[in-house]
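> After the sequence you'll find the predicted model.
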Amino acid sequence: MRKLDCATDRFISKPQTEKKQNKTIYSSLLYKTLHGKTAEEDRKQARRIQEIKHKNKRRAEISQYPIRILDGPGLVDDFYVNILEWMPQRDVMAIALGFTIYLWDELAETSSELFTAPESKISSINFIDETRILVSHGAQTEIFNIPEEKHEKIFSFGTGRVLVSSRPGIIDEVPHFVLGTENGYLHFQDRRTAEPTLSLHAHDSEICAAKWAPHGTYLATGSNDKTAKIWDLRMGRFPTVSFADHAAAVRALDWCPARRNTIATGGGLHDKKIIVWSTVEGAVYEKTQADTQVAKLQWVPHRPTEFVTTHGGETSQTSHPVVLWKTNDLAEIARLGDHDRRVLQMGISPRLNVLSTASPNGTIKFWKIV
């Protein structure tokens, strides 16, 4: 297993003379005789102590209690829906409760009703920008204008529960969004036309996660078929990497914001692993075993060395935690107070770094993590 931290370049020194070598050996032996360990062992211990102090200090900064709890009646108990999102540049959260989307303004501490689907419960939402949101319900996906409170465009192509937007230039220099469907298809949809620009049979089962890389044109997808795949549409209709180290659905997925070609994924109930890996060749950097299924995963925007996971599992379980992790060794930094039911929805505000989590027990909790 390769370490996540990149190796630093080092100058190769000239060979030491025999006299200098003997002096170095003597100094090392003398240090060990006086201190009971070598200087290198002493330095390692000092670094370890500093890491523990830093972790304890970081843990002390984080409250295990939420700063706010809101009622969320109608929250769907479905592992595959994606119904909580924050705006890209504003601290405004959207959440779907059954048929209706509500907005929560974190700065103003106010809520408002935005949109109600006519027939089917909302299964996925995703912001295009601060003025428009993508909404999927039943067999329809639509673009809704937030300031004008009107429907801009409606598309009909199968039932999907994963929506991701793409910025212009990623696909053919035109604005697209991507819909992942229950039968494993990816539909790349030009927002100006009725028919998909491209449809791919990407997975053998339902697609339950999809996210564009922050630094490029790669799309990562996770599926109920226990795989995560990396796509580069410039290279054709086949994935560049197919990652099959999980033993359950891959719904928890996010790109590292500070390191190119690095992603973290989490497995479902029969897997429970968190893995950080390379999207170039699929090599594993770090992995760990969680207590329960990993439902959601997201890097902290202003702390790229940390990410958050939410968990859950059988209804008989009493603990459904929210956990903050250190990236480079997957050490647990803090475990926040949990929900009564599995935590299926999660997001982090872009500016205030407020973490929001939602559970089918009808509660939405807000946590201060920075």
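Yes, it's here.
> contacts, neighbours, all on C-alpha from now
Fine.
> hey, which strand is longest across this structure?
If you go by DSSP state E, the chain has its longest strand at strand 303-312.
> for that strand, packing partners?
Under the contact definition 3 or more CA pairs under 8 Å, 6 or more residues apart in numbering; DSSP states H and E, strand 303-312 sits against strand 293-300, strand 322-326.
> Relative to Val354, which of those is closest?
Shortest distance between Val354 and the helices and strands packed on strand 303-312, using CA to CA, is found for strand 293-300: 9.6 Å.
> which residues in the stretch 1-150 of the chain form helices?
Listed in chain order, the helices of the stretch 1-150 of the chain (DSSP state H, counting those that start in this stretch) span 18-35, 39-61.
> Can you give me the distance of Ala94 to Ile369?
Between Ala94 and Ile369 the distance, using CA to CA, to the nearest Å, works out to 20 Å.
> residue ranges of the helices in the stretch 251-370 of the chain, please?
The residue ranges that make up helices in the stretch 251-370 of the chain, judged by DSSP H, counting those that start in this stretch, are empty, as it has none.
> Would you map the strands across it?
262-267, 273-278, 284-289, 293-300, 303-312, 322-326, 332-336, 345-348, 354-359, 363-368 (DSSP state E, counting those that start in this stretch).
> Switch the ones you listed over to TSV; also include mean neighbour count and distance to Lys229.
TSV is the format used below for the strands of the stretch 251-370 of the chain (neighbours: other CA atoms under 10 Å; distance: least, CA to CA, whole Å):
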stretch	mean neighbour count	distance to Lys229
strand 262-267	26	11
strand 273-278	22	11
strand 284-289	17	14
strand 293-300	27	16
strand 303-312	22	20
strand 322-326	21	23
strand 332-336	19	27
strand 345-348	25	22
strand 354-359	23	26
strand 363-368	20	31
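> Mind checking those strands for the one nearest to Thr110?
With CA to CA as the criterion, Thr110 lies closest to strand 363-368 of the strands of the stretch 251-370 of the chain, at 13.8 Å.
> list the helices and strands the closest one packs on?
strand 68-71, strand 354-359.
> Could you rerun that using 10 Å?
Judged by 3 or more CA pairs under 10 Å, 6 or more residues apart in numbering; DSSP states H and E, strand 363-368 is in contact with strand 68-71, strand 345-348, strand 354-359.
> Now tabulate those strands in CSV and tack on distance to Ser166.
Putting the helices and strands packed on strand 363-368 into CSV (distance: least, CA to CA, whole Å) gives the following:
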stretch, distance to Ser166
strand 68-71, 31
strand 345-348, 18
strand 354-359, 24
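> His320 is nearest to which of these?
His320 lies closest, by CA to CA, to one member of those: strand 354-359, at 9.5 Å.
> In terms of secondary structure, what does the closest one contact?
On a contact count with 3+ CA pairs under 10 Å, 6+ apart, strand 354-359 meets strand 68-71, strand 84-86, strand 293-300, strand 303-312, strand 345-348, strand 363-368.
> try this one next to it:
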Amino acid sequence: MSQFNFENELNSVLRMDAPMSKGPSIRWQRKEECNASVNSSLNISTASKTPMKNVNRSVNNPKTPSTGSGSKTPKSQGKSKTPAKAPKTPSGGDRFIPNRNATQFDLGHFKIMNDGKGDNPELLSPSQKEFQKVMSENLNGADIMSNKIISYKNKAPSAPEGYQNNLRVLYSSCKSPVSTAKKTTRNIPQFPERILDAPDIVDDYYLNLLDWSVTNQLAVCLGGSVYLWNAESGDINQLMQVESQEDYIGAVSWVKEGNYLALGTSSGEVQLWDVTAGKRLRNMPGHASRVGSLAWNSYILSSGSRSGSIHHHDVRVANHHIGTLNGHTQEVCGLQWSPDGRHLASGGNDNVLNIWPAHIGSLVSETSPIYTFTQHQAAVKALAWCPWQPNLLASGGGTADRHIRFWNCSTGTCAQSVDTKSQVCALLWSKDYKELISSHGFALNQLTIWKYPSLTKVSELTGHTARVLHMAMSPDGSTVVSAGADETLRLWKCFAVDDDKKKKQQQKSSSKDSSRVLSMTSKIR
């Protein structure tokens, strides 16, 4: 009988027009059954939180939830597989979601790019560091190095007294939306304005071969010759040349009025020249060895030699030698009179700095210095008196010392000092800014501008390939010329004054002149 049943079933399957009695139900029927089950589950009491379970659930997979009730994510034993919404505060959950409104994405991007591709801050010059700081304050509203990228918790300030609705008070994380940062540094050119050749310049640390007059003429000693360069016209004239090929010029210094030039020779002579006429006026011998430093105090010319002695010359009289100072055991390489003419500073190769009084009599060899400073550990050549504080002296030491020290000559104390990390060759004070410029030898052969009294670096000027031995300043105080052992002269316009400041200075000077004229006329009447 079974074979006949099989034949009947096979015939019913082959007949396409007859209804199928076995097999899965049709899709539209399954859909109706699913809707009917959903409707029945909705009629169940709301007190039941667990959805209806499918009776035909497989026993082999008891952990698989039923989909018969139409819910795709049913709850099982009071636990939800889908996590609840994350809390707004970090304390409400196991992970932290930061406040996106307090996140500074631009700041974070800038820090990431700066850490990955930026320059090393230690290799930047002080002017570049200051420029980056000012730019970051202008772009981000504050210094980026002191800000955080993500703000974890910012407490809003309390509302003002008497305010009714605290919800309507507006708060801002930034105190001022517009940056009030001001650029504190001026623009200092990093390249020289002009470069001049200085062939045969003597590479000797203890000589002083450069000086700039008030008539805008630059005197340069090149071997045994002295040349004058007119800064206005650019003309170059040779003033003199020594007779012997073995002799050379060791020092040069202009008188305050700028019409006479003093020279110190390797043979121990001090010469006085009239640059207008182009002839020598006087030859004043007396030193036992070469003269490497000169300094003027009105009509008194002081000269320092390798023997360690300092001579005072009165250029008006026939017997020019009027005094001698013996306070050094080795060569006197630095010599400077104070602006008020009351003190003479002398530095020597014996690492000693002496401060002498202005008592100039006949043969003042018994005169002792007011102060003797021995803090320097190398030769003291670089000397500069402060123009606005006459009792303040700056001195620089050689290779073994490398320090710039500031002395209060009223009390005889060292006010400040800074380690420059290189040999100090020359020092100059600015006339318009409270700044100081120094020239150095090994290892960078640079010029450094210092802010006083903070002694922070304003700028570094590089370009010389050998140590920068000498410096001089233009009459207007805006340009500094440096002479290096690389046989070049470089002019740096590092102390240029703004037009507004120039106008104010001119107004002050004109008001002073008018007041002087009025006082003179009143005295005459």
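Thanks, I have the structure now. Since we're looking at a predicted model, the values are computed, not measured.
> Kindly provide the TM-score of these chains.
Once the chains are laid over each other, their TM-score by TM-score structural alignment, normalised by the length of structure 1 reads 0.79; 308 aligned residues with a CA RMSD of 2.1 Å.
> Format the helices and strands packed on strand 354-359 of structure 1 as TSV; extra columns: distance to Lys23 of structure 1.
As requested, those are arranged in TSV below (distance: least, CA to CA, whole Å):
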stretch	distance to Lys23 of structure 1
strand 68-71	63
strand 84-86	62
strand 293-300	48
strand 303-312	41
strand 345-348	56
strand 363-368	54
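> Those: which one's closest to Pro257 of structure 1?
Minimum separation from Pro257 of structure 1 across these (CA to CA) falls at strand 303-312, 6.1 Å.
> ok, the residue most central in space within structure 2 - contacts?
Closest residue to the average C-alpha location of structure 2: Pro126 at 1.3 Å, with CA atoms, centre = their mean. Each residue near Pro126 of structure 2 by CA atoms under 10 Å, 6 or more residues apart in numbering is listed here: Gln132, Thr448, Ile449, Thr456, Lys457, Val458, Ser459, Glu460.
> Show me what the second one lines up with in structure 1.
What it means is Thr448 of structure 2. The criterion is TM-score structural alignment: under it, Thr448 of structure 2 has Val323 as its aligned partner in structure 1.
> I'd like to know how far that match sits from Ala295 of structure 1.
When distances are taken as CA to CA, Val323 of structure 1 and Ala295 of structure 1 turn out to be 11 Å apart.
> Need the residues touching each of those two.
Between them, Val323 of structure 1 and Ala295 share the neighbouring residues Thr309, Thr310, His311, with contact defined by CA under 10 Å, 6+ apart.
> Give the aligned equivalent of the second one in structure 2.
Put plainly, it is Thr310 of structure 1. Following TM-score structural alignment, the counterpart assigned to Thr310 of structure 1 within structure 2 is Ser439.
> ok, now which ones touch that match?
Contacts of Ser439 of structure 2 were listed using CA under 10 Å, 6+ apart, and they are 382, 396, 422-428, 445-449, 460-461, 467-471, 482-484.
> Alignment lookup: Thr181 of structure 1 to structure 2.
In structure 2, the residue matched to Thr181 of structure 1 (TM-score structural alignment) is Ser305.
> Find the nearest non-adjacent residue to that match, please.
The spatial neighbour of Ser305 of structure 2 that comes closest, neighbours along the chain excluded (CA to CA, 6 or more residues apart in numbering), is Val291 at 4.3 Å.
> which one in structure 1 is aligned with the one you found?
With the correspondence set by TM-score structural alignment, Val291 of structure 2 lines up against Gly160 in structure 1.
> post-alignment, the one helix or strand Glu152 of structure 1 maps to versus structure 2, mean distance?
Glu152 of structure 1 belongs to strand 150-156 when elements are defined using DSSP states H and E. Here the mean offset of strand 150-156 of structure 1 against structure 2 after fitting is 0.8 Å, by mean CA distance after the TM-score superposition for structure 1.
> next helix or strand past that strand?
Tracing the chain past strand 150-156 of structure 1, the next element assigned as helix or strand by DSSP H and E is strand 160-165.
> how big's the offset between that following strand and structure 2?
Plainly put, strand 160-165 of structure 1 ends up 1.0 Å away from its match in structure 2 on average once the two are laid over each other (mean CA distance after the TM-score superposition for structure 1).
> which is the next helix or strand following that strand?
strand 176-181.
> what's the mean deviation for that next one versus structure 2?
For strand 176-181 of structure 1, the mean distance to aligned residues of structure 2 following superposition is 0.9 Å (mean CA distance after the TM-score superposition for structure 1).
> between the following helix or strand past that strand and strand 176-181, how big is the angle?
Past strand 176-181 of structure 1, further along toward the C-terminus, the next helix or strand under DSSP H and E is strand 185-190. Going by axes from the mean of the first three to the mean of the last three CA atoms, to 10 degrees, strand 185-190 of structure 1 is angled at 160 degrees with respect to strand 176-181.
> post-alignment, strand 185-190 of structure 1 versus structure 2, mean distance?
Between strand 185-190 of structure 1 and its aligned stretch in structure 2, the superposed structures give an average distance of 0.9 Å (mean CA distance after the TM-score superposition for structure 1).
> Any figure for the gap between the aligned residue in structure 2 for Arg341 of structure 1 and Leu444 of structure 2?
Residue correspondence, TM-score structural alignment: Arg341 of structure 1 in this structure matches Ala466 in structure 2. For Ala466 of structure 2, the distance to Leu444 of structure 2 (CA to CA) stands at 8 Å.
> Pro475 of structure 2 -> structure 1?
Using TM-score structural alignment to pair residues, one finds that Pro475 of structure 2 aligns to Pro350 in structure 1.
> count of neighbours near the residue nearest to Tyr185 of structure 1 when sequence neighbours are not counted?
Using CA to CA, 6+ apart and skipping residues adjacent in sequence, the residue nearest Tyr185 of structure 1 is His201, 4.4 Å away. Number of residues near His201 of structure 1 (other CA atoms under 10 Å) recorded here: 15.
> Same question for the one 3 residues further on.
Residues lying near Asp204 of structure 1 (other CA under 10 Å) number 15.
> so who does it touch?
If you count contacts by CA under 10 Å, 6+ apart, then Asp204 of structure 1 has Glu182, Asn183, Gly184, Tyr185, Ser223, Asn224, Asp225, Lys226, Thr227 around it.
> so who does the first one touch?
Counting by CA under 10 Å, 6+ apart, Glu182 of structure 1 touches 80, 158-162, 203-208, 223-224.
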